[in-house]
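Structure for the following, please:
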Amino acid sequence: MVFLSAALLGLAGAAPVTFQATPQARAQTPFPVVVPQPRQAAYPAGTLPLAGLSVRVLGNAPELSWAARDLKTDWKTRLNRELGTASSGKIVVGTIVVGTVANAELAAKVKAAGLTAAGAEGYALLVDASGAYVVGADAKGAYYGTQTLRQLLTPQGLKFARISDAPALKQRVAMLYLDQYSKGVNDKLIPLLAELKYNSVLVMSNYVQWDVARAGGWAHPGGATKAEARRVAELSRSYGLEPIPLIETPGHAAWMFYGGKNRDLVQDPDSKEPYAYDTLNPETYTRVVFPVLKEAVETFGAKTVHIGHDEVRSRDRFPARENGKALGYPKLITGDTVKLHDYLKTLGAGTMMWHDSAFADAVVGTVPAALPKDIQVAYWNYDPGTDFPMLAQIKAAGFRTLGASWNEVGSAEGQAQAAAKAGIDGMIQTRWNGYFGNPSVWDGQADQGVAYVRAANAFWNPGARAVPNAEGLYRDLYQPTAFASAPGFTADLKAAANRSLADTDSKGWLQKGPDVDLSHLKTGLQKIGAYTFNVSGAVMTKGARGAVSDLPASITLEVNRRADAVAFLHTTGWASALPALNRENIGRYEITYADGSKVTQPIEYGRHIRAWTDTVNPSMVMAPGWVGQTKDGLDVNVPIFEWVNPKPGVTIRSITLISEGKAANPTLIGLTLIGGQ
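This is a model prediction of the structure:
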């Protein structure tokens, strides 16, 4: 392949681009596997056609009506059609039937098929030419079986399946946040978590605008209202998710000191940013903590409240006051825990807490023995691996036990295996993106949202295979779209390409040789993610590194076509010098129209683009693209950014890629026009 030099491009002006029509410029298709992976499943060849299908619920449990609701939602969202409700109470061929083994006819159907619906939240699922049958061991099982059925939906119908399934872990908890952005985010996350078969949500509630906080002047303006907290609790329950409010005590307690209030209750009087409260001051409880717990129980209808108790001594002195020093930390933390537990018990609520205030090496010999054994203890460890002896240790001490994982690949997967082996209650998938950072679960720290997918797979079935393209599934469940194709045109960028993807002679790609190049990204017409691209080489711009310092700062492509949107398969040779959350502006696309007008699309690192070696996606503004490895085994990827054209009726004359010349240099590998002509 012959590539045009920077000088030639500069002299010749815009590089000519050849376009080829494609019926699937963008095509949204069903995810190829069921997540969580069922523990026993077979998928015979065949599909139950959509024509004439309706749903019939046999039973009165609310979970069964939720199941029908979710199916109807999918029919509307994915297929743009209605799923009717069958009027007869009997099983009729060619329908979707949802019920439990309490129905003798359904129990017989399951038995005749050689399937099993057993165990709490277990279900059997049969899809064949006669219809689709979701049969729960209980009503929750029928609901979870319906979540599996939803993932068998295609534009042609429901894929045949024979499944016997039940969860390995009985508690499967995902963490949510309440802040001023709650509604826009949690209304998407709650149905997503239900489809992934979580059954509880741990809801960070420190900064809810409790009545006592508003009256005392320490309610944070960024916190959610009580009405929003109540709404989230009710919405969660309507999707089978039991809400557990989390009020962090006695550390991480900056919420009670907001606006300089309650400073007389701080643990360390010398603290400039109060972190923990004084456990020996009765007003800590009567003025602040007990009223908040009472409001939380009432607002959520909470059966359990998580009282925090992690990292109590990680910032300020604890104990710091002389009376506390005289008693010592073990007695202080024991007294606080028992006090909160006993108060919650008077409200009819149980207590959950993190492990480290009671099971750290310095106190494990004294504190656990002094705590009530009906407290549920959650052990957090965010490292990948499968060896977590503390789970068994906490259980052996007499406490109901949960594990807790975070976002690193292998964290949830490994600890779920350890949890199943230890025979504990279940797992919590945590999310730590700041008290007022809800939107970042989509744009900013989206990798923490992707972890919901991987964790759900492991919590239900610790022996499950890794989820392929968990990023893509998260993106699709958070923002579901119709199964549909959009025609368009793929661009052949050969005339503009100035670097080959293969670097056989240390003159291509990044000039590092054949072991560190993009040669595994094949050239030619191909589907990458949801898009079709024609890959021929790299249109690489100037950057700060020596290997690209002599490349052009801008490259213009002739287009002369209309489009509804443009998909850019692009990356950078190196990462930004700043963290991805800084969203460094590294360049821009300048779109020039035939009428002489222009539109500029900034290219922000971590939002619109990232380096080929940066495989953690912090923003779902980027769609999943190509993933692979170099010859020496380095994981690499090329994401996709879809730009929506604000002037689809006007011909695009040209698109110019412009670099700011920073460490991260924009590099275009594929371009596809969606719609237009």
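
Could you use CA atoms for every contact and neighbour count after this?
Noted.

Strands of the stretch 201-350 of the chain, start to end?
With strands called from DSSP state E, counting those that start in this stretch, the stretch 201-350 of the chain shows them at 242-249, 304-308, 350-354.

let's see this one next to it:
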Amino acid sequence: MKPVTYPMFAILLMHGMLLSAAGPPLITPPPRQVEWTGRALAVGKGLIFETATSEERQVGRVIAAEFKRIHGISAAASGKGALRVVLALVTSARGRMELTTATGVQPYEAAASDEKYLLETRPGKVVILAETPRGLLYGGMTLLQMAVKGSAGWEISGARIVDYPQLAFRSLHICIFPNTELEGVRQAILVAARFKYNAIVIETWASLKSAKRPETAYKYTYTPEQIKPLVELGKALHMEMIPMLNAWGHASGMRGNSSQHVVLDRFPQFKPLYEEDGWSFCLTNPDIYGQLFDRFGELLELFDNPRYFHLGLDEAWGHRGLMESNRCRGDNPRETLAAHLRKLADYFAERKVRVFMWHDMFIQRNHPQLGRLSPANSVPPFDSHLVLDQLPKDVIMAAWNYDSRQEWPVIQYFHDKGFAVVACPWKVRKNAVAMINTAKKLGIMGMMQTTWDSLDVTLPTVGEAGILAWTQPGFNLDTIPYDDGFLKPIRDLPITNLPKLEASLKATGR
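Predicted coordinates:
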């Protein structure tokens, strides 16, 4: 009997593989190492996710839901005629076995990041391996972008990928003002996850009801029960969810241009808690800690005992010498401030929570180099920049500048002082490029992309900043087409009924 021979095309079809005539798909952020094989995998009757642990299954549910939403590709009930997707943590027996047969095992093991992942298409299946559930999720986010509609149906572009981020901490700061729609916050979290951010900072201002301090929020505003799903969404996307409450300036609960004070406009009896103009807390009044600590505690509970908390402390305008009264300065203004910062630091240290602080009150306004180039608000009588050396070195400095278009020395200043630093740009592309390139050059902790009162229009910059934070130094953002690279991921989200991926947590009990 003569042996039967098949053309290569037929052999590939038997393994669910197709020769792809199209070029490779656009992946953002671009993977660190990628080899396109030219051999696509047919999706067939859908995807079947093969997992062994509760964490792997939770990631699988997120990726399956996104494949259905974005591409209309369903999760298959059985493996017959479906494309297998193996999700495995390398700490598991199956993960270790799959890793030994992976083509990219050496570059994967050489990468230092705990967020790295390895993705390979093999005959009849896709394999994604990672150290952590977060790494698995990132591999899944890449896989979502590898789906291409061919003449015979959906297929997954063939590739071998090893990928990991440049900056370890990649966060998005979101404000909830009285006019902020929570669907807009949900959209921003989803966009950030799409560009592989790993942290979200939520500053609720006067827009979150407080059971213990009801005077600090407006009557018709959000409840903790309404904010909780956003916290759960971030957890489902394996993000650090970080609450923020300003503990010095911005004590009005509103931005300065609003001319509103959430407390004093309605409850003037609380005036002793604030400086003369109400903008900052009165640091000589010990009663401020009753309010602050009650609210800190509520936020820590709402965010499920997070690892981080943002204390703000920026733009304490009263301490620029604008006050006529010494009531809130004390006999030694600098020691008054130092004692305040110690009290805050001790509160969070006892709870094993690491804090962020905005940088500006720790830069001298008339500093010959730094004062001219940055937000710098330290002036007599407090001279708050002189308190910097008294701060615990585990404080994280959030260095913000929304105008810089070139390397900004303030980041290096705090880095050289021994602090972890995150670079904080805003909505302008050139500003984000300059700030994040400086962060990568110095090898600092990471970045915090801000949005303030421009949440919707900042979303393209969220994508740009996310790509820059992920990629190696020297990456040219101009190589990414603007429409497909930055706008399409936003357009892929519906205007209403946004995905509730937090539902993926229910079966795991996380």
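
hang on, the earlier thing: hey, which of the strands of the stretch 201-350 of the first structure is tucked in deepest?
strand 242-249 (a mean of 26; mean count of other Cα atoms under 10 Å).

Now that strand on the second structure. Mean distance?
By mean Cα distance after the TM-score superposition for the first structure, the fitted strand 242-249 of the first structure averages 1.2 Å away from its aligned residues in the second structure.

Tell me the residues of the second structure aligned with that strand.
Under TM-score structural alignment, strand 242-249 of the first structure corresponds to residues 240-247 of the second structure.

And stretch 224-233 of the first structure, by the same measure?
Under the criterion TM-score structural alignment, stretch 224-233 of the first structure matches residues 222-231.

For that stretch, which outside residues touch it?
With Cα atoms under 8 Å, 6 or more residues apart in numbering as the test, stretch 222-231 of the second structure has contacts from 182, 185-186, 207-209, 241, 302-303, 502.

Any buried residues in stretch 93-110 of the second structure, and which?
Residues 94-95, 98-99, 102, 104, 108 are the ones in stretch 93-110 of the second structure that count as buried (16 or more other Cα atoms under 10 Å).

Give me the contact list for that stretch.
88-90, 116-118, 120, 127, 129, 160-163.

try it again with 6 Å
With Cα atoms under 6 Å, 6 or more residues apart in numbering as the test, stretch 93-110 of the second structure has contacts from 88-90, 162.

And those residues, which is closest to residue 25 of the second structure?
Top of the list for closeness to residue 25 of the second structure, among the contacts of stretch 93-110 of the second structure and by Cα to Cα, is residue 162 at 16.2 Å.

I'd guess the closest one is in a helix, am I close?
No: assessed by DSSP: H, G, I helix; E, B strand; the rest coil, residue 162 of the second structure does not belong to a helix; its assignment is strand.

how about it, what's its partner in the first structure?
Using TM-score structural alignment, residue 162 of the second structure pairs with residue 164 in the first structure.

Please identify the helix or strand for the residue nearest the centre of the first structure.
Within the first structure, the residue whose C-alpha comes closest to the C-alpha centroid is residue 449; the distance, by Cα atoms, centre = their mean, is 1.9 Å. If you go by DSSP states H and E, residue 449 of the first structure is part of helix 446-460.

Could you list every helix and strand in contact with that helix?
helix 411-422 (3 or more Cα pairs under 6 Å, 6 or more residues apart in numbering; DSSP states H and E).

The helix it packs on vs the second structure - mean distance after superposition?
So helix 411-422 of the first structure averages 1.9 Å relative to the second structure (mean Cα distance after the TM-score superposition for the first structure).

buried ones in stretch 424-431 of the second structure?
424-431.

and those residues, which of them are in strands?
residue 424 (DSSP state E).

which one among the buried residues of stretch 424-431 of the second structure gets closest to residue 314 of the second structure?
Relative to residue 314 of the second structure, the closest of these is residue 424; by Cα to Cα it sits at 13.2 Å.

for the counterpart of the closest one in the first structure, what are its contacts?
Counting by TM-score structural alignment, residue 424 of the second structure lines up with residue 404 in the first structure. Neighbour list for residue 404 of the first structure: 379-380, 427-429 [criterion: Cα under 6 Å, 6+ apart].

Which member of these is positioned nearest residue 158 of the first structure?
Of the contacts of residue 404 of the first structure, the one sitting nearest to residue 158 of the first structure (Cα to Cα) turns out to be residue 429, at 30.8 Å.

Check the gap between that closest one and residue 416 of the first structure for me.
Taking Cα to Cα, to the nearest Å as the measure, residue 429 of the first structure falls 10 Å from residue 416 of the first structure.

How about residue 289 of the first structure?
33 Å.

between the two, who's got more neighbours?
residue 416 (33 against 19; other Cα atoms under 10 Å).

That one corresponds to which position in the second structure?
For residue 416 of the first structure, the residue aligned by TM-score structural alignment is residue 436.

Residue 198 of the second structure versus that match, what's the distance?
Taking Cα to Cα, one finds residue 436 of the second structure at 16 Å from residue 198 of the second structure.

any idea where the helices of the stretch 551-677 of the first structure begin and end?
Assigned by DSSP state H, counting those that start in this stretch, the helices in the stretch 551-677 of the first structure number zero.

now swap in the second structure and tell me
8-14, 54-71, 93-100, 105-110, 133-145, 182-194, 224-236, 288-302, 333-350, 409-416, 429-442, 455-470, 482, 488-491 (DSSP state H).

The ones you listed: which one's closest to residue 154 of the second structure?
It is, among the helices of the second structure and with distance given as Cα to Cα, helix 54-71, at 8.7 Å.

Okay, buried residues for that closest one please.
So, applying 16+ other Cα under 10 Å, buried residues of helix 54-71 of the second structure: 55-67, 71.

Stretch 183-194 of the first structure now?
183, 185-186, 189-194.

Quick one: neighbours of residue 7 of the first structure, just the number.
11.

Helix, strand or coil: sort out it for me.
helix.

residues in contact with the residue in the first structure that residue 62 of the second structure lines up against?
Residue 62 of the second structure maps onto residue 70 in the first structure, with residues paired by TM-score structural alignment. With contacts taken as Cα under 6 Å, 6+ apart, residue 70 of the first structure has no neighbouring residues.

Residue 462 of the first structure too?
Residue 462 of the first structure neighbours (Cα under 6 Å, 6+ apart): 416-417.
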